[in-house]
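Colleague: Sharing a model prediction with you, sequence too.
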Amino acid sequence: MAKELHITVSGVFWCPISLDLMKSLVSLCTGITYDRSSIHQWLESGHDTCPTTMQVLPSKDFISNLTLHRLINLWIQSSTLRPGSNSPRLLSAIFEVRAKLLMERIESQICVDSLSKVSEFVSCCEENQRFFC
C-alpha cells in the first residue's frame, strides 16, 4: 500500500522580498532564503544588509537552498498541481500565505512597498478582499 505525502503550505515557500513562490532559492550568510532574482536586485541596488534581518552582510555570497527547493516541488506535486495552474486550491493557498506575509511586513515597519502591494492584492478580486475583512 502506497503512503501519501502531505506537505502543508508554508510562508517559507514565498520570497520575503517579492512575496512570490520561490523558483531559484538561495540563502545569504544570515540563513534567510530568497528567490535569486529578488535578492540579486536588492544587493545590486546598493544595499549591504539582509532585507529581513537588516544585518550588515559580511559576505554577499549565495548558497543554493536545495532542500527547500525540493520541499516546494514536493508540495506542488503532492497537490497534483503544476506551476502556472489556476487551481482554486493552489490560488487559495497562495492568497492566504501572501496576505499573511504582507501583514507581517506591515507590522515590522516595512510599510511603503507593502501597503501598495496590499492595495493591489485586495483590488484583484473579491476573494482577496475577504482575507482582510
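Modeller: Yep, it's here. Please read these numbers as outputs of a predicted model, since none were measured by experiment. Numbering: from 1, shown residues only.
Colleague: use CA for all of it now, contacts and neighbours both
Modeller: Will do.
Colleague: Give me the helices and strands touching the host helix or strand of residue 104, please.
Modeller: Taking DSSP states H and E as the criterion, residue 104 maps to helix 88-107. Contacts defined by 3 or more CA pairs under 8 Å, 6 or more residues apart in numbering; DSSP states H and E place helix 88-107 against helix 111-124.
Colleague: Would you mind getting the angle between the helix it packs on and helix 88-107?
Modeller: Here the directions of helix 111-124 and helix 88-107 differ by 150 degrees (axes from the mean of the first three to the mean of the last three CA atoms, to 10 degrees).
Colleague: And the contacts of helix 111-124?
Modeller: With contact meaning CA atoms under 8 Å, 6 or more residues apart in numbering, helix 111-124 is reached by 99, 102, 105, 106, 128, 129, 132.
Colleague: put this beside the first:
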Amino acid sequence: MERAEVLKRVIAILTEAQEIRRAVEDEGDVEGASDLAPRVVTQMLNEMLPHIRVPADAAPQDVARLLAVALGPALHTMISGFTLAFTSLAMAHDEGRTDVSSAEVLQTLALQVEAGRFDEGT
C-alpha cells in the first residue's frame, strides 16, 4: 500500500471505530463495546500488512530478515498514520475547539492527505 493510501485507511478505520462505538453505546451493548477493539485491529492488520511467504526450509535468520523487510516499512507507515491522526485530534482538543467534532477533524485530515499535503518529502 502506498503511504497516502495507508494514511487514508487509518483515518477510515478510526472513523469507522467511532461509528461502531456510538452504535454499540446507543444499543447499550457493553459486551459489543469490548469486542470493538479486536475487530478493528484485526481488520486493519488484514488490510494493511503485506502477505509474507516463507519457504518451508528457511533458516530462522532468513525468516527474521523476510519479516523485517516486509513488515518494517508497513508498520512504520501505519504508526505514522496513527500518530498523525492522534496529533490532529489532540491539537483540536488542546485548542479547545468545540466547533468541530472528532469526525470532522478526521475528515479534514483525509482531505489534506488526498490533496497530497503529507506526501513523502513535504
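Modeller: Alright, I've got the coordinates. The structure presented is a predicted model; accordingly, all values stated were derived computationally and were not measured.
Colleague: Mind checking how well the two chains overlap by TM-score?
Modeller: In this superposition the chains share a TM-score of 0.34, using TM-score structural alignment, normalised by the length of structure 2; 65 aligned residues with a CA RMSD of 4.3 Å.
Colleague: before we move on, the earlier item: out of the contacts of helix 111-124 of structure 1, which end up buried?
Modeller: Among those, those scoring as buried are 99, 102, 105, 106, 128 (criterion: 16 or more other CA atoms under 10 Å).
Colleague: residues touching the second one, list them.
Modeller: By CA under 8 Å, 6+ apart, the residues touching residue 102 of structure 1 are 19, 114, 115, 117, 118.
Colleague: Including neighbour count, could the residues you listed go into CSV?
Modeller: Listed next are the contacts of residue 102 of structure 1 as CSV, based on neighbours: other CA atoms under 10 Å:
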residue, neighbour count
19, 22
114, 21
115, 15
117, 17
118, 19
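Colleague: what's the most distant pair in those residues?
Modeller: 19 and 115 (12.9 Å; CA to CA).
Colleague: Which single helix of structure 2 contains the most residues?
Modeller: The longest helix of structure 2 (DSSP state H) is helix 60-94.
Colleague: Pull out the buried positions in that helix.
Modeller: 63, 66, 70-71, 74-75, 77-78, 80-82, 84-85, 88-89, 92.
Colleague: So of those residues, which two are at opposite extremes in space?
Modeller: Going by CA to CA, the pair spanning these furthest: 63 and 92, at 42.7 Å.
Colleague: Now do the strands in structure 1.
Modeller: 25-27, 33-35, 63-64 (DSSP state E).
Colleague: Need those in a markdown table (columns: distance to residue 44 of structure 1 and mean neighbour count).
Modeller: As requested, the strands of structure 1 are exported to a markdown table (distance: least, CA to CA, whole Å; neighbours: other CA atoms under 10 Å):
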| stretch | distance to residue 44 of structure 1 | mean neighbour count |
| --- | --- | --- |
| strand 25-27 | 15 | 22 |
| strand 33-35 | 14 | 27 |
| strand 63-64 | 17 | 15 |
